[in-house]
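In: my questions are about this predicted structure, shown below with the sequence.
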Amino acid sequence: MTATASRVLVLNSGSSSVKYQLLDMADGTRLAAGLVERIGEATSRLTHTPLATGGEVREAEGPIADHESALKAVADELSADGLGLDSPELAAIGHRVVHGGLKFTVPTVIDDAVLKEIERLVPVAPLHNPANITGIRTAQQLRPDLPQVAVFDTAFHTTMPEYAARYAIDVETADAHRIRRYGFHGTSHAYVSRKTAALLGKDPSEVNVIVLHLGNGASASAVAGGRCVETSMGLTPLEGLVMGTRSGDIDPAVTFHLKRVAGMSADETDELLNKKSGLVGLCGDNDMREIRRRIDAGDARAQLAFDIYIHRLKKYIGAYCAVLGRVDAVAFTAGVGENAAPVREAAIAGLEEMGLAVDASLNAVRSGEPRLISPEYARVAVAVVPTDEELEIAQQTYALVSA
């Protein structure tokens, strides 16, 4: 890394998409951002936003065959803005990696051994780690001289005590197959818990926070003094809250029952629980805005889906109050958490005896800034804190390569 290198390119490679941001860590400025969608299809689309110049958003449609082609297209867009990957100001490329197991508890410079371990974890993250690996390998080909850093979704949750992380199954079987609660959305939970402490004017070590990351994927965490002590997702991102297409918590015997009475294979059950359940399974929609529109129109099925979603959310808030003992704040974040006022209101309603309340006028405000939505008298603060996983990844990446 040169003395002047302060830029970090953040890549989030999905199975058919690449999200990216280029940031200058000298001052935290976002220089560019974009998304490549539907990789491998004839209708691929690249959307690029040149933030440094304030120029117009550029969109291009057409076939993008694979991740290598996608990243080369991203590199071309950045070059058009004078921000090419060959710039000496680029310090590193930071990669979101979903599953790091127990081995990776901090951001890690990627070498062959690290990549091999990420590959070894594919069986416990079959939907995510393969895409992350593809993004890493492609970036290595484009800039083999540049540090590539993995920032793991699971890392923040590795501070959970064993009694929270272990499932109550045979220990030898669990250890042999790495079965335990790992948790996900860790970069978001880390970022939001720190931002919530700052909103309260306190150091993270002084604050106990329940973070509710509510997007199409959803998870909760209990953070005590800056350290995760419990989280809702488990071995995979399927456990926990009701999500857009995932069931969340379910009696494991349901899978045996479906095999016995419906003849469903493991893959079919996996498809059901991950892609055809949650809100979409309950009412046919996984967009909370559409669900609320249907509720307002008197749709009973949408109302039931919403009620189930909120009921599960309340259960986790209550459970994590018990785990933490003292709660200073509950923070809502991610797409639904930041934008769906009815979800926040319903999730907190009835919890006044626990010190929780929402001010209706504050809750109705739409803002991109961290803010409190609880009345002054509330014993526990309720906050809306926009997450910024890309900034968190960039900060962790830059701190590592500049140390």
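Out: Yep, that arrived.
In: drop to CA atoms for contacts and neighbour counts, all remaining ones
Out: OK.
In: what sits against the closest residue to Pro107 other than its chain neighbours?
Out: Leaving out its chain neighbours, the residue that sits closest to Pro107 by C-alpha to C-alpha, 6 or more residues apart in numbering is Val151, at 4.7 Å. For Val151, the contacting residues are Gly94, His95, Arg96, Val97, Val106, Pro107, Thr108, Ile393, Gln396, Thr397, taking C-alpha atoms under 8 Å, 6 or more residues apart in numbering as the criterion.
In: the stretch 251-400 of the chain: helices as residue ranges?
Out: Assignment of helices within the stretch 251-400 of the chain using DSSP state H, counting those that start in this stretch yields the ranges 253-262, 266-275, 278-283, 288-296, 300-324, 334-339, 341-348, 360-364, 389-401.
In: ok, back up a step: the contacts of Val151 in strands, which ones?
Out: Among the contacts of Val151, the subset assigned to strands under DSSP state E consists of Gly94, His95, Arg96, Val97, Thr108.
In: most neighbours of all those, which one?
Out: With neighbours defined as other C-alpha atoms under 10 Å, the most crowded of those is Gly94; it has 32 neighbours.
In: do you know how far that residue is from Gly217?
Out: For Gly94, the distance to Gly217 (C-alpha to C-alpha, to the nearest Å) stands at 22 Å.
In: one step back: distance-wise, check the residue nearest to Pro107 relative to Thr196.
Out: The spacing between Val151 and Thr196, counted by C-alpha to C-alpha, is 22 Å.
In: thinking again about what came up before, Thr236: which of the helices of the stretch 251-400 of the chain is closest?
Out: Across the helices of the stretch 251-400 of the chain, the minimum distance to Thr236, taken as C-alpha to C-alpha, is reached by helix 266-275, at 10.2 Å.
In: take a look at this one as well, against the first:
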Amino acid sequence: MTKIMAINSGSSSLKFKLFEMPNEEVLVEGSVERIGFKDASFSYKHDGKKVSKELEILNHEEAVNQLLEVLIDEKMIASYDEIGGVGHRISHGGTYYSDATLIDEVVEERIGELSVLSPLHNPVNLIGIRSFKKVLPNTKQVAIFDTSYHHTIPKKNYMYALPYEYYEKYDIRRYGFHGPSHQYVAEESAKLNPTGSKTITCHIGSGASVSAVLDGKSINSSMGFTPLAGLVMGTRTGDIDPQIIPFIQDKEGLSPQEVKDLMNTKSGLLGLSGVSSDYRDVEKAADEGNERAQLALDVFAHQVVHYIGAYAADLNGLDTLVFTAGVGEHSARVRTEITNYLSYLGVEIDETKNQQDELSIESTNSRVKVLVIPTDEEVIIARDVMRVAKLN
């Protein structure tokens, strides 16, 4: 048996699972939230026990150290040498990586280089890698890229209609993101609907994307050159007319960085509603009569419906529709609002099953299997560590 740590670093968070492989038993899982604040939250589940505490964690390196100390103090491991490998979810791998890879100095440099394309994620992903390297210098570390799963997207689907020289010089193309999540739920949906080959997976959370999966391979995905494109998200615009950018920049006198911040951190549900980037808060405000909050929900749902329709065309049909991630897994409302517009595809849900967040929520009359599958990006990470680091 080998112990593998799966790490998912966000801008102010660090999620983790320690697996015993290859049987994929979760020994401990948890997260550090509000990194950078004096009231950061560190919580974990181990051996049937849940622990949560508030403490000062000012950066990701402190978060890693706190996690590793708990593993020893709580006797989850006897020594750090028991951790055979660490896998890191990395947002952007560019054209460099179509698969997970062992991390060395070159890989670190490229992750840093690609931070310009994923400014909310790649920099903290890199901090997580370097923090673990300090404490576990001899442990193999593996990078699992959000973009890798989508390298099967055909060229006609990933090219932008810019002068071709920019693709040749700068690799400007659609990449797609949330790869481990789309991969996991696509694989699970194939088990639940083995005769289906045409699947659309909807990863709906603070970050959100839709993917078209044909025979287990991604052929299109809503995020693009960066994770800013596609769906309306918690704070991100999703698709907009590109001419809006210089227009606002000129009218408001904004710098390029200020425009990037506007589109990445001040838009989406937050910008439309003026309430919050959290879907639950916006939903509550809408129920209380806030018209802008309701508008934000309507725009959000419409964008998901828009992509499902486009990807059903890419797939030339639809066998399975999957909802996953925080909102997709837990909001019956968003699933209802989306599927209400999909009757032309043969989608019909059983509202009782939907309200109970059941695994399979389609009605008996539905021609399409509709699934609610909790994502498990971490198990994809752990499997890739075992394979790439040759730890079997």
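Out: Arrived safely. What you see is a predicted model, and the numbers here were worked out from it, not measured in a lab.
In: count of neighbours near Ser255 of structure 2?
Out: Ser255 of structure 2 sits with 11 neighbouring residues when counted by other C-alpha under 10 Å.
In: just give me the match in structure 1 for it.
Out: Under the alignment (TM-score structural alignment), Ser255 of structure 2 maps onto Ser265 of structure 1.
In: distance of that match from Val336 of structure 1?
Out: Counting by C-alpha to C-alpha, the separation of Ser265 of structure 1 from Val336 of structure 1 is 33 Å.
In: Asp99 of structure 2 corresponds to which position in structure 1?
Out: With TM-score structural alignment as the matching criterion, the partner of Asp99 of structure 2 in structure 1 is Val106.
In: that match contacts Thr154, doesn't it?
Out: No: in this structure, Val106 of structure 1 is not within contact of Thr154 by C-alpha atoms under 8 Å, at 9.5 Å.
In: compare the two (neighbour count), which wins?
Out: Ranked by neighbour count (other C-alpha under 10 Å), Val106 of structure 1 and Thr154 place Thr154 first, with 25 against 16.
In: which ones are touching the equivalent of that one over in structure 2?
Out: Thr154 of structure 1 maps onto Thr147 of structure 2 when the alignment is built from TM-score structural alignment. With contact set as C-alpha under 8 Å, 6+ apart, Thr147 of structure 2 has these partners: Ser91, His92, Gly93, Gly94, Ser98, Tyr175, Gly176, Phe177, His178, Gly179.
In: could you identify the buried members of these?
Out: Buried residues within those, counting neighbours by 16 or more other C-alpha atoms under 10 Å: Ser91, His92, Gly93, Gly94, Ser98, Tyr175, Gly176, Phe177, His178, Gly179.
In: I'd like those residues as a markdown table, with distance to Glu56 of structure 2 and secondary structure appended.
Out: Below are the buried ones among the contacts of Thr147 of structure 2 laid out as a markdown table (distance: C-alpha to C-alpha, whole Å; DSSP: H, G, I helix; E, B strand; the rest coil):
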| residue | distance to Glu56 of structure 2 | secondary structure |
| --- | --- | --- |
| Ser91 | 27 | coil |
| His92 | 30 | coil |
| Gly93 | 32 | coil |
| Gly94 | 35 | coil |
| Ser98 | 38 | coil |
| Tyr175 | 37 | coil |
| Gly176 | 35 | coil |
| Phe177 | 32 | coil |
| His178 | 30 | coil |
| Gly179 | 32 | helix |
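In: quick one: the counterpart of Tyr344 of structure 2 in structure 1 from Arg143 of structure 1, how far?
Out: When structure 1 is aligned by TM-score structural alignment, Tyr344 of structure 2 is paired with Glu353. Taking C-alpha to C-alpha as the measure, Glu353 of structure 1 falls 56 Å from Arg143 of structure 1.
In: relative to Val380 of structure 1, how far out is the match of Tyr344 of structure 2?
Out: The gap separating Glu353 of structure 1 from Val380 of structure 1 is 11 Å, by C-alpha to C-alpha.
In: the more surrounded of those two?
Out: Val380 (20 against 8).
In: tell me the residue in structure 2 aligned with the more buried one.
Out: Counting by TM-score structural alignment, which is the criterion used here, Val380 of structure 1 corresponds to Val368 in structure 2.
In: translate Pro237 of structure 1 into the numbering of structure 2.
Out: Residue correspondence to structure 2 (TM-score structural alignment): Pro237 of structure 1 is matched to Pro227.
In: contacting residues around that match?
Out: If a contact means C-alpha under 8 Å, 6+ apart, then Pro227 of structure 2 has Ser118, Gly176, Phe177 as its contacts.
In: go again using 7 Å as the cut-off
Out: For Pro227 of structure 2, the contacting residues are Ser118, Phe177, taking C-alpha atoms under 7 Å, 6 or more residues apart in numbering as the criterion.
In: so which helix or strand takes in it?
Out: Per DSSP states H and E: Pro227 of structure 2 is located in neither a helix nor a strand.
In: now do the same contact list for the aligned partner of Glu377 of structure 2 in structure 1.
Out: Using TM-score structural alignment, the partner of Glu377 of structure 2 in structure 1 is Glu389. Glu389 of structure 1 makes contact with Thr187, Ser188 under the criterion C-alpha under 7 Å, 6+ apart.
In: any idea how far Glu389 of structure 1 is from Ile373 of structure 1?
Out: For Glu389 of structure 1, the distance to Ile373 of structure 1 - C-alpha to C-alpha - is 22 Å.
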